[in-house]
Every structure is written in structure tokens, then in C-alpha cells.
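This is the structure alone, sequence omitted:
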């Protein structure tokens, strides 16, 4: 009898924690919700609902690999639990894996034949798979494909006399050009395609020459700023520059991936960041995030925005340039900066990252451990498999706590969703490199809603 009472108490406690987790989820505190669902699972790991709910929270943080694992566990526990298939299908869909998503929504339809929502999503998945098969059928073999970048001569593009926007005089962008371009963007004016091509092509050339892991040296007495996800929030990017100064050799930045998608000013963001890179390569460093990929851009809005504001050619060109972005950075042999946190496999060394041939769309297994949510982590004994890299911060706990703060205040969840909370960036001072976190509130922008260019699939699951 005592064992039965203890078991009942454990199950009851699990339900209480699930209620708290649901409340955190409703408040958009997805990391907190995941922690609470995990506690509930530890008390009662045979409850499919806990696994499916945690899968949904992972999906909200774009941790799709974890979402698929949790949803699969829910299905394993209860093969007739429709939400397990639904949430795994939604995660597959968010990754652009339409064929896998289709199988899950077929199961949802089988379990719930009269559910109109399931019927609608199944039909949309069927359309997407049909389109995908058609595109695969007409696509040229990989060996025969020619890079778009190699076919563009921006110098041959004439600039109309009546064009009054920013102009590049000479071979490269200047600070005056970048300031004029940003001011034009602020007033919702477009950059001429000649200069857009020039900026993107020159940036590609610079990025191609970089290693997959870039070492950054900050001299004593100097500072360095690291920014997380911008996600198409151009007016908040301007606010960062207003608060912290424009990128320059004396005021360098690292933008740690996810420059585009979600927010509806992604073209303005990426051209601004690339223009600064062209103006002064040491003024700005750029890392690849999970949204610098074809599958994400197709779903979350960048592809549609580029097609609307520039042209179809730019869609392919940006995809090629994104494949050239470095994957990680190390600052003064002390701070490791990567978009997706640490690794899903043991024994990874910095030399392994340096050896990655990154010039392609990323394989899923690489995405899982290199890309997900902006994180900055110190090197040292905690991650000794990365190798000896200088002194660890005196207060390791402080650095890890700072990660928690920057994660919870990331522009990904806050600004790009239009919720009006705070964003944050980190400013490091050499030689100590102890992080100073600067927070700021979202600023007003033109009345163009986030996700204005996003795929219809995403709106269906919002």
C-alpha cells in the first residue's frame, strides 16, 4: 500500500508541474516550460502528453531536432496519440522536410478522420510534396549547376540618371555610402540592384577566404561587441548602432547568425551588414545561423522578401553567400562563439570545426549541434575536449548565467515576434573579456507585420 501511495503522489506531482509548465508556455517562457516539462517527465516518463508538450516548446525555440525526438517518444508511448504525430509533423514542416511531415499528417488524419484542421494540413502537405517532386525532376544534376555568382557582372548594370539613392563611387563601399544607404532604408527606399549585387558579391569573396572557425584578436584596452539574432529587425539594428556606435576598426562587432527571416526588413539588415563588411572587413564579423539556409528562408520569409524587393536571381545568390559564412569564432583564445551551443557528440575539438567543409547547405547532423539559439560560452576545463586555450574566466558561473540572460532576451523571441520586450548584446573589454550585457527595448518601425513574407505553412501553425 505505501508503494501505491508513493506512486500516486509522484503522478500527482507530475501533473502539478505540467500545469506550471503550461502556464510558462502560455507566457512565452519556452525555456522555463521545457525545464518544467522535463521535471514532469522525470516523475512520470510514461505520460505521452509531457513529451508532446515539451516537443512543442522546443519547436517554439526552433530546436527542431529535440522536438522530433520528444514527439517520437510520445508516439512510442502511445501510438494512437494524434498530437504526437501532429507536433512531429509540424517540426518536420518547419525544417522544410515535407515528405516526412506528410507521413505524420497522414497518421493524424487516420486517427482523427473528421478533424477539419488535420484535413487542411494534410492537403497542404500533399501539395508541397508534389511541388518538391516536380522541382527535383526538373533540377539539373549537381555537377552541371553553375553558380549564380559566376554569371553576374554588376559593372555592366546601368544606373538610371533619376536614381537618387546611395551610390558606390569606385571599387568598394565607403562609410558615407553605408550611412546614406541606411538612411534610405530607414525611409523605405530601395538600393539600386547594381550596388546590391556589388555588395553581395564582394562579401562572398571575403567570406570564401575565411576559415570555418575564425580567430579574433582584441588588443588590451580595446572592446568587442557580440550581437545575437537580428531576424530582419532593421530598425532595432539601427538602434544598436545608435547605442553602441557604428561598426569600425575601433568598434568591431560579431553578429552571431540569424540575420534574416521572421522580421520583414531582412533585405535591409543583410545589405547593411554586408556593406559594413565590404567597407572594413575587421569592423564586422558574421557567423552562420540556422536561418542562413535555403530551407529556412523558403519558409520563414527571406526568400519571399528577396523576390519582392530585389529579384529571383538574388534568392540564389544569397543562398550561395550564406554557404560561405564561417561557423564559429574564438575571441582571444578565451571565448567560443557559435550560433547553436555545444555539440551533440563527445570529443569535438576546435581543429574539427576548422576542418569542416562548410561550403554547402548544412547537413542536419551539423545543424543540430552548430545551429539553434545564439550562445556564447567560455573555453576551458569545462569543455576540455576542445583543447587547451588559455585561461578560463575567474567566474565561470557568471559567464554561463550571462548566456541565460542573453538567451532569454534574444531578439529571436522578442523583437522579431513583435512582442515589444527587450533585446540585448554583449560587450567585452580586453584583456579580461568579462561580458557587459546591454539591454534595450524594441523601437517603432513601419507598419509591416513580422512574417509578412513567410510561407503559408508557417501561418497555419502559428
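Thanks, I have the structure now. Since the structure is predicted, the reported quantities are computational estimates derived from the model, not experimental observations.

Could you use CA atoms for every contact and neighbour count after this?
OK.

Could you list which residues are in contact with residue 212?
325, 326, 327, 328, 353, 354, 355, 356, 357, 358 (C-alpha atoms under 8 Å, 6 or more residues apart in numbering).

any idea how far residue 358 is from it?
With the distance defined as C-alpha to C-alpha, to the nearest Å, residue 212 ends up 7 Å from residue 358.

Checking residue 377 next. Helix, strand or coil?
Classification of residue 377 using DSSP: H, G, I helix; E, B strand; the rest coil returns strand.

Can you give me every residue that contacts it?
Neighbours of residue 377 in contact, by C-alpha under 8 Å, 6+ apart: 335, 336, 337, 341, 399, 400, 403.

For the residues you listed, which single residue is the most surrounded?
Neighbour counts for the contacts of residue 377 (other C-alpha atoms under 10 Å) peak at residue 337, which has 25 neighbours.

That one touches residue 379, doesn't it?
No: with contacts counted by C-alpha atoms under 8 Å, residue 337 stays clear of residue 379, the gap being 9.8 Å.

try this one next to it:
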């Protein structure tokens, strides 16, 4: 058994060799560095730094398996040593093992919440994992053949056409389903189009042309059809923006989202993310259960991935700001700050993205806690400052049921629009949409009542526990 003196001598000698190894590493002599770190480890194997340093030298030589082994040993020696997780995560990332890398960078973030590089790597991994899940989800149905007896809408070739959409909408009206192959084609194409957009989308309406903004639809497919009856189908000359909360609560959410996505494939509509375009909401309020029931489990991840690609806000002609929820807990937020949001994730519980999706106006000035427990309430003075600082005229948002389908607040500077009449078959409210005509963009609000739908109750696919309290 080595004496205390020998142990101390080994520790000191190991540290000297580590410094030589570091110099070799800095000189890009990675093999030499590995040899020297190995000598240091042989003298003092319970130092996590030596293992982690040898791991990064292996990574430089693209010896990722050895790097993972060394980084794992560093973590065994010191479970709170962030560089062990970081080095292992980097090796996993280099090997394309995104799920494993994600776990490592999550651990780095937990130990060092202010590590900017780890935060960046974590976001890269989250995106890669979502993409991976999406690709896994769409891989199986690609090989599915459309059965000869299938008499529903068909996409001929690579492009969604108006004839296809009309046939699909009519099939949905008659409670027929779309073949999975075509549903995947729509979802995949929509994802590709949405991913190419910024987090804040600028819309230009030429003089003499009009533009329609709709609020929450919440799976009320037959009321969506009624909007199109009243205001015309989406087209290049009749463009729409649907301002989030397309799904959940109403039991025809799949029909709603596939219809909106199909029109998106043809380009005459814009889509904003709402707070219900998220996994946590979909799991509770029905969309996840409905997708599983009408399509398959594989579609659940596919829709979740596409929802993470939805833009967060729109601006019409540099005058009208449109967002699902509302404004912010701090003054001074510029449109450029919204454009800079990395939105490709599940909504966080705080920050600009959360507030865009969850906040509500309040009648009194200033800011207050949110009645929802997420986001905040903001007064007319907050709205006024935001508009002045960004040289805008009006905020349009949705997110709240209103008796008349809309409400004008904050001295006319903020309009709430809600497009799900008789919400959940029990609120008795009207629905509304807003038509803007360029150049003056004066809001023309159209209200409408609910129309009959098949006898499927709202929340039919919702979490069983939640239905007990509905």
C-alpha cells in the first residue's frame, strides 16, 4: 500500500504532466497530449479533469468512442463536473447521437445555467431531436399504399390543389377521413414552408386589396366552414391570417388543422402560433387524443414538430401588430427582438415567447399578474408605449372568448378577435373576424353565430381526468 508521501508525490507529478499535456494540446499535438494525460491518469486516476481533458483530445482526433468513455469516467469521478457532461455531449453530437447529447447538455445547463455555449448547444440538440422524431414519424407511412377502395380526396403528384382541398373539406364535412399518406404529405410540406419563415412575419397588402384576420377556432370545424361561406375561401386575392389556437377543446381539431395546413401549402393563408399549439396543452385538451384516434401515434410527434415552426407574430404594412396573446413584462421590446426569438421549441414558461402566447390586456394601467398563471396582464399605457416605440397603429390579438366575438380596448389601440362561436357548445358567444383594406387598414369587424355540427361533444378526446370537471 503506497505511503501518504508517495501519494502526494504522485499527485504533484500528475499535475506537472497534465500541464505538459495541456501545452501539447494547445500546439495541436493531440496524440502526444493523450499519451501525457494517460500518464497523469496512471499516477492519479481520481482527478476528473484529466479524464475530461483526454476526452477532448480524443474528440479532436475524431475518436469519439474513446472520448465518450473518458468523459463518462470523469462524470463517475465527479458527478457535478460540468465539463465531463459537456465533453461527452460534444462527442455524442459529433456522432449524430442527438438524444444522448441532449441529456448531457441539459445536465450542463442544470449545473451551469449561465453557460452561453452550452445553452446554444442545447438548443441545437433540441432542434435536432425534434427533427429526428419528425422524420421517424413520417418514415412508416411513406411506404403505405393508397387502397383501391379509398374514395376520398387524393393529391395527384407533388402539389396540393384547390380541387383537392375542396374535396377534402367536403369529405370532412361528411365525417370521412383523409388517407394517412396525404395527411403526411400536407404536414411535411407545411413544415418545410413554416421553417423558412422568420419568427415575426411582415405582410404587405397592396392598396385596394383586403386581408382577413381570424382568432381562435379551437377545433370547431363547421364554424370554420361557415367563415369561408361568409368571407370566401382563402386565395391570392382573399388572404387570411389565423391567429393561433386552431386545435384543442373542439372535437374536430384534426379537420381544422389539415384544412388550414392544406391552404398553407397553396400559400394564401398565414398562421400564428397560439398557446394551444404545444404538447402540454394538446395532451390535456384533446388534440393528442383526437390525432391518435383518427390517424395514429406517429402523427402526434409530427404535429408537435410543425407547431414549433409556426411564427409568433405578424405585422401588416408596418402598422398593425398581430399576436395570439399579448405584450410584455418589460418596456422597450422592439420588433427586431421578436424577430430574433429562436422559436423552434416548446413554449417556455417565461420570457418574450411565453408572453406573446399567453398574456392578456387589463383595463387598468400598468402590469399585473396573469389570471391564467402564465404570462401577465398589461394595461393601455403598455400598449400605447409599445406602439409608439415601434411606430405602429394597432395591436390585434385573440386568446380570450368575447360575448360579441371581439372587444375593442385601450382607447381603440387593441382589438381582441375570437372566431369560435358558442365556444365549447356552452358559452353562447358570437364569433368574429376582421377585414382590413389597404391603404388605411381600418378594421371592419364581422360577427357571426354558431352553426350546427355532428353530435360529437367538445372535449370528446380530452384527458379523462379533465373531462370529469367539464
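Arrived safely. Keep in mind that this is a model prediction, so the values were computed, not measured.

Any idea what the TM-score comes out to?
The TM-score (TM-score structural alignment, normalised by the length of structure 1) is 0.63; 316 aligned residues with a C-alpha RMSD of 2.8 Å.

Now the common contact residues for residue 212 and residue 358 of structure 1.
Taking C-alpha under 8 Å, 6+ apart as the criterion, residue 212 of structure 1 and residue 358 both touch 326, 327.

Residue 93 of structure 2 matches what in structure 1?
Under the alignment (TM-score structural alignment), residue 93 of structure 2 pairs with nothing in structure 1.

any idea how far residue 64 of structure 2 is from residue 93 of structure 2?
Residue 93 of structure 2 is 10 Å from residue 64 of structure 2, by C-alpha to C-alpha.

where along structure 1 do the strands fall?
Ranges of strands in structure 1, per DSSP state E, are 213-216, 223-227, 253-255, 284-286, 328-331, 335-338, 375-378, 422-429, 435-441.

of all the ones you listed, which lies closest to residue 316 of structure 1?
For the strands of structure 1, the distance to residue 316 of structure 1 is smallest for strand 284-286, at 19.3 Å, taking C-alpha to C-alpha.

packing partners for that closest one?
Strand 284-286 of structure 1 sits against strand 253-255, helix 266-279, with contacts defined as 3 or more C-alpha pairs under 8 Å, 6 or more residues apart in numbering; DSSP states H and E.

quick one: it to structure 2 mean distance?
Mean deviation of strand 284-286 of structure 1 from its aligned counterpart in structure 2 after superposition (mean C-alpha distance after the TM-score superposition for structure 1): 0.2 Å.

Which residues does that strand contact?
Contacts of strand 284-286 of structure 1 (C-alpha under 8 Å, 6+ apart): 247-248, 252-257, 273, 276-277, 325-326.

what's the answer for stretch 258-269 of structure 1, then?
Applying C-alpha under 8 Å, 6+ apart, the contact partners of stretch 258-269 of structure 1 are 182, 185, 228-234, 237, 270, 288-292, 296-297, 300-302, 305-306, 309, 416-417, 448-454.

Emit the ChimeraX select command for whichever of the residues you listed are buried.
With 16 or more other C-alpha atoms under 10 Å as the criterion, this ChimeraX line picks the buried residues out of the contacts of stretch 258-269 of structure 1:
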select :182,185,228,229,230,231,232,233,234,237,270,288,289,290,291,292,296,297,300,301,302,305,306,416,417,450,451,452,453,454
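
Which ones among the contacts of stretch 258-269 of structure 1 map onto helices?
Using DSSP state H, 182, 185, 234, 237, 270, 296, 297, 300, 302, 305, 306, 309 are the members of the contacts of stretch 258-269 of structure 1 that sit in helices.

Could you check which residue of structure 2 pairs with the second one?
For residue 185 of structure 1, the aligned position in structure 2 is residue 172, judged by TM-score structural alignment.

Look up how far residue 457 of structure 2 lies from that match.
From residue 172 of structure 2 to residue 457 of structure 2 the distance is 16 Å (C-alpha to C-alpha).
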